[in-house]
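What follows is a protein structure lacking sequence information:
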């Protein structure tokens, strides 16, 4: 059903949305969407950095544990 919309249908939908909500409301909505996407990307980057830091900490602990085991032998 949605495959048959085409360019004229999309333009009609855009005009109807613009008339119903107004230009100011749409621009503020798009600004909020942009802020949400930016926040989401920032959260993903922070999560990846945290995981990398945690894996480095675990590797350091394993290396330190192996060094103390060698000293006991």
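Received it, and whenever you're ready, just let me know what you need. Bear in mind the structure is a predicted one, so any value in this text is a computation, not a measurement.

make it CA atoms for all contacts and neighbour counts henceforth
OK.

remind me, longest helix of this structure?
Longest helix in the chain by number of residues (criterion: DSSP state H): helix 23-72.

next, the one to line up against it:
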């Protein structure tokens, strides 16, 4: 029905081996493999540099917490005055 069977693929592979020879096909396969490895390495290196850039750009802040006593002792008036001073 128009599909390629396993026998047709084997005949095509045999013709390719006869035309190019095993040495040429082996070197072609090696070149193709090294190209794929180089491409994957380049993609991985690019992702690492992007991650480094993102972490270096982040600001470093210290997190401060108020104790329960400090939170309860603040008057609403004092709090509003502090807010006005910060603006």
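Structure received. Small disclaimer: the values here were computed from a predicted structure and weren't measured.

circling back: and the longest helix of the first structure, how far out from the chain's middle?
Offset of helix 23-72 of the first structure from its chain centre (Cα atoms, centre = their mean, to the nearest Å): 11 Å.

Repeat that for stretch 68-77 of the second structure.
With Cα atoms, centre = their mean as the basis, stretch 68-77 of the second structure stands 47 Å off its chain's centre.

what does that stretch correspond to over in the first structure?
Aligned using TM-score structural alignment, stretch 68-77 of the second structure spans no residues in the first structure.

ok, how many other residues are close to residue 25 of the first structure?
Applying other Cα atoms under 10 Å, we find 12 other residues in the vicinity of residue 25 of the first structure.

Could you measure from the aligned partner of it in the second structure over to residue 33 of the second structure?
When the second structure is aligned by TM-score structural alignment, the residue opposite residue 25 of the first structure is residue 24. Relative to residue 33 of the second structure, residue 24 of the second structure is positioned 14 Å away (criterion: Cα to Cα, to the nearest Å).
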